[in-house]
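>>> requesting a structural model of the entry that follows:
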Amino acid sequence: MSPVAAAPARVSLLRYSPAFVLFAIAIADVLQHSGADLWGHVLWGRELLAHGSLPRGNPYSYSAPGFLWLRHEWLSEVIMAAMFDKFGPFGLKLLKFTCTAGTICFIVLAESEAAAPALVQAVILLVVALILAPVTQFRPQLFDFIALAAIIALLTRHNWRGSAPLWIAIPIVAVWSNLHGGFFIGLVAMGVYAATTVVSDILAGRGPRRGLGIIAITAAAAASTLCTFLIPPARDTWYALIHSILNPMTRSTVADWQPLIAALTSGNSGGVAKKYFVVVLFFFAAAVVSVVLRPKGADAPLVAVAAVMLAAAFTAVRN
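You can find the predicted model right below:
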């Protein structure tokens, strides 16, 4: 039996309760935190807009002048600079709100494909909004959230309807690879989904054709990231990404790369960070319990994607 035939009626919060979706967006966007690099991003974006390139060395560093300047977030910085120059601080807030709203809306679309009851979708969306609130800051990572949410929404639709315009992931990843190095997470999600779909369809007697098509699209999306080699500022994306993954100091010195449990145990007792990570752990635990209590074969590709993301959170990267 195909996933399409087994799928019950779908309920979307965008139609069922758009006010609640707006409420979730407001929660996820409520904190207006700016990282130490915010004005650096704006400045470097201005440099690129003005000159079309940046010097190889960093003229703004007093401690390491002339040291190799990595620009793996060049497009994010151009967008941030353009928004700030056009609208001032409001422009940055508008950009943050747009990315946050887009992320929440893609999550709502993904939830509706799973055909869960509206109340269940609302509870999950509220918890997700609370989890997103501390991390939706004025940083290039905003584009990671919205791009990954878009890809997950595509995969969810494909899983439950049997088809979806997955080719859209190709331009998404191509643009994403110029926004931030987190684009590889989207490729991992697509690759895991494709591999699991191949295995699931073979076991179900449907053959590997559907999964092989997803693998082809994933390969095309991966190839689209090579556009970074055509854009001088973007070539550093690969160096920054590979160096960060292989450098043993990354996980110990950069908070965003620390395993979830390490971040939880090292936080101040009773602090906001620990409360935040408790909510995250509760969310993960609830997801695991729901799969264990009501396993469905049709869920296997998406469960595999979730499992890989969960493993990454507990062992390596939370960025």
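>>> please count neighbours and contacts with C-alpha atoms only from this point.
Fine.
>>> what lies in contact with the top helix by length along the chain?
For the chain, the longest helix by residue count, based on DSSP state H, is helix 89-113. Contact with helix 89-113 is made by 10-14, 21, 24-25, 28-29, 32, 80, 83-84, 121, 125, 129, 136-138, 142-143, 145-147, 149-150, 152-154, 156-157, 160-161, as judged by Cα atoms under 8 Å, 6 or more residues apart in numbering.
>>> can you point out the buried residues in that helix?
For helix 89-113, burial by neighbour count (16 or more other Cα atoms under 10 Å) applies to 91-93, 95-113.
>>> and that helix, how far from the chain's centre?
12 Å (Cα atoms, centre = their mean, to the nearest Å).
>>> give me the buried subset of the contacts of helix 89-113.
Buried among these by 16+ other Cα under 10 Å: 11-13, 21, 24-25, 28-29, 80, 83-84, 121, 125, 129, 136-138, 142-143, 145-147, 149-150, 152-154, 156-157, 160-161.
>>> these in helices, which ones?
Short answer: these in helices (DSSP H) are 13, 21, 24-25, 28-29, 80, 83-84, 121, 125, 129, 142-143, 145-147, 149-150, 152-154, 156-157, 160-161.
>>> by contact count, what packs against the helix or strand where E47 lies?
Using DSSP states H and E, E47 falls within helix 38-51. Other elements packing on helix 38-51 under the criterion 3 or more Cα pairs under 8 Å, 6 or more residues apart in numbering; DSSP states H and E are helix 74-87.
>>> next, the structure of the following sequence, for comparison with the previous one:
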Amino acid sequence: MTPSPAALPSSADDGGARRDYQVFRRLVIALLVVACAGPLALNVADPDLWGHVLYAEEWIADGKLPRTATHTYTAEGHPWVNHENLAELALAYGFRTLGVPGMLAAKVVLGMAILLLMSLAAQRQGVRPIAAWATFLLVSYNLHAFFPLRPQLLSFLCCAVMLFVIERAFDAWGYRRTDFTNTRRKSDNSPIEWRWLMGLPVLFVVWANSHGGFALGLVLLAAILGGRAIELVYRLGAAGVGRAMGLLGVGAACGAATLATPYGYGLHLWMKGSLGQPRPEITEWLAPQPGNPVFWPFVSLLALSIAAYAFTDRRRDAVKMVVLALVAWQAASHLRHIAFFALLCGFWLPPHLQSIAGRLRNRAVEGLPTAHLNSWMRVGIASALAGAIGLQALFLGQRIAAFPVYRSWYPVDALQWMSEQRAAGNLLVSFNWAQYALAALAPEMRVQFDGRFRTCYPQEVIDRHFDFLLGDGSPRFRSETSGPIDGARTLEIDRPDYVLVDRKYQNAVSVMANAGEAEDSEWTLVYQDAVAQVWGRRDVVDEVSSSQFVPPDRRFVSEHLSHTAVQWPALPRLKTPQPSTTGLTEVAGRGADAPAKPYNEG
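You can find the predicted model right below:
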């Protein structure tokens, strides 16, 4: 924060020292800004990224958006509500034009644009840059875990734009009854900048076509505008009803704008059914736990928000406090809402935190002697700050330059092996690997279930998959028509040709081991490393007459674990190059990012 005048040299001879303090302040701000970019540069490959790009590329190639499930043999003809279509197009075109490093850089720019909107809002409220960016550093660490390349990024951007617009629209909002009456008595203008609110419906058209987070955005908007409408009526009486109705009209227009999607009202009906059912199998829908990377940043931000409103000297906005409390409750219930809590804190906490910090600073410097720094100390402090900025920038550059797909996380080598065997047919694969498998093996291979979840799969298919993956050892939500939990049921009903097992899921490993050991077993293990197993149906891989017969010398079973990584999209290296129109191959140059050694590296 800016040093208090009491802490600065006051004589005319110390003008140079004052300039040095200004330099230090600017360097600290620059350090905070670069530090905020670090968490937003997360370069971990999201499991669904392969699918997002693949589906958008197929949409571009076909010229129309698929309305039924693709690349699956268990949900053929089932309606597919792709509520992330605009985000997927952005990802596909982004990789086409910018490449992998360019997309990682664009992601950081998007994140910093969100923080810049917060900074502009804080500046208009008189918050010093150091106080603002110190707050944003904690905000960025709360966003960190939610900032891989994924459609949710557009949801965060839209939410930030909405909050900024609301701040500008109510920039002149009065704090007391007399503020409202005096404003009305002096002119006919209300304390609302209506021109800012007029663009919100357009924002919600974009948001509704980008990510399902628009539903939370509508709830936030309704709560804020509804709260302001109540304040207008309470403070102005009948004179405020017209403006209150205007605010409600803006909210209604935004709600109507979300109908401008390929699905119209069908999207809302689907969301009502989908969000009305719990998802205990998906980590992001669980409550944060101490083991989660974002747990302690969230706890810190929650404690900071409570302290900010408890000890501030500024007016406490009842509407903001209620909304922040509701979102904090949702964040404490579902991991994925922590990001939205962080966004609200970034816009609403800085004025209160500066109020507290200013009071503490004034008490701390009271009675302290004037600080004098010799030239060596000034140079040393400036050099240390510049060096810290350089190290942060170096770290940021390294994050942007690499987009690793780790062999210890993903079945890079297993998919390489399957590609070499020209594996084709129906594949049962852990849902978190399924879209990577599709990018590597489609169209020859179709999957039983993937990360699209309820957007294109009936609940019974989902239940069979998680019965196989999790069994009854984890919290589950199941359809009443799915019957008792039976991990082997998907092998019997869906009859895949291959099974690609993520060995972290012990239930799936156990199911396949039992199936392989049965006296009349239909399954044989054809590939294994420390990360994955590939099982083939015996009539597919053991029969010499089969086109996919795998002789013993081409089978690979070991406990080999590689900690190396390959650049995304990490698609298999093909022995015979084949033309392709998918952006995934065009981005990577299919095979260019394949392992330098085959699956049995070392």
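>>> what's the TM between chain one and chain two?
Overlay of the two chains. TM-score (TM-score structural alignment, normalised by the length of structure 1): 0.80; 290 aligned residues with a Cα RMSD of 2.7 Å.
>>> so how far is L42 of structure 2 from the spatially most central residue of structure 2?
For structure 2, F146 is the residue whose C-alpha lies nearest the centre (Cα atoms, centre = their mean; 3.5 Å). Counting by Cα to Cα, to the nearest Å, the gap between F146 of structure 2 and L42 of structure 2 amounts to 9 Å.
>>> helices of the stretch 201-319 of structure 1, start to end?
According to DSSP state H, counting those that start in this stretch, the stretch 201-319 of structure 1 carries its helices in the segments 209-224, 236-246, 250-253, 260-266, 272-293, 300-315.
>>> reformat those as JSON lines; add mean neighbour count.
Formatted as JSON lines, the helices of the stretch 201-319 of structure 1 follow (neighbours: other Cα atoms under 10 Å):
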{"stretch": "helix 209-224", "mean neighbour count": "18"}
{"stretch": "helix 236-246", "mean neighbour count": "16"}
{"stretch": "helix 250-253", "mean neighbour count": "14"}
{"stretch": "helix 260-266", "mean neighbour count": "15"}
{"stretch": "helix 272-293", "mean neighbour count": "14"}
{"stretch": "helix 300-315", "mean neighbour count": "18"}
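>>> adding distance to A36 of structure 1, write the ones you listed out as TSV.
As requested, these are exported to TSV (distance: least, Cα to Cα, whole Å):
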stretch	distance to A36 of structure 1
helix 209-224	31
helix 236-246	19
helix 250-253	16
helix 260-266	20
helix 272-293	18
helix 300-315	24
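>>> tell me which of those sits nearest to H41 of structure 1.
Nearest to H41 of structure 1, of all the helices of the stretch 201-319 of structure 1, is helix 236-246, at 15.3 Å by Cα to Cα.
>>> angle of that closest one against helix 74-87?
Here helix 236-246 of structure 1 points in a direction 120 degrees away from that of helix 74-87 (axes from the mean of the first three to the mean of the last three Cα atoms, to 10 degrees).
>>> ok, back up a step: so the helix holding E47 of structure 1 matches what in structure 2?
Taking TM-score structural alignment as the measure, structure 2 aligns residues 49-62 with helix 38-51 of structure 1.
>>> list the residues that contact V42 of structure 1.
By Cα under 8 Å, 6+ apart, the neighbours of V42 of structure 1 are 77-78, 80-81, 84.
>>> report the contact partners of the closest residue in space to it that isn't next to it in sequence.
Take V42 of structure 1 and drop its neighbours on the chain: the residue closest to it by Cα to Cα, 6 or more residues apart in numbering is A81, 4.4 Å away. Shown in contact with A81 of structure 1 (Cα under 8 Å, 6+ apart): 41-46.
>>> against V241 of structure 2, how distant is the equivalent of A81 of structure 1 over in structure 2?
For A81 of structure 1, the aligned position in structure 2 is A92, judged by TM-score structural alignment. Distance of A92 of structure 2 to V241 of structure 2, computed by Cα to Cα: 47 Å.
>>> gap between the helix holding E47 of structure 1 and the chain center?
Distance, centroid of helix 38-51 of structure 1 to centroid of chain: 24 Å (Cα atoms, centre = their mean).
>>> one more: stretch 30-43 of structure 1?
Stretch 30-43 of structure 1 sits 19 Å away from the centroid of its parent chain (Cα atoms, centre = their mean).
>>> just stretch 341-361 of structure 2 next, same as before
On the basis of Cα atoms, centre = their mean, stretch 341-361 of structure 2 sits 24 Å off its chain's mean C-alpha point.
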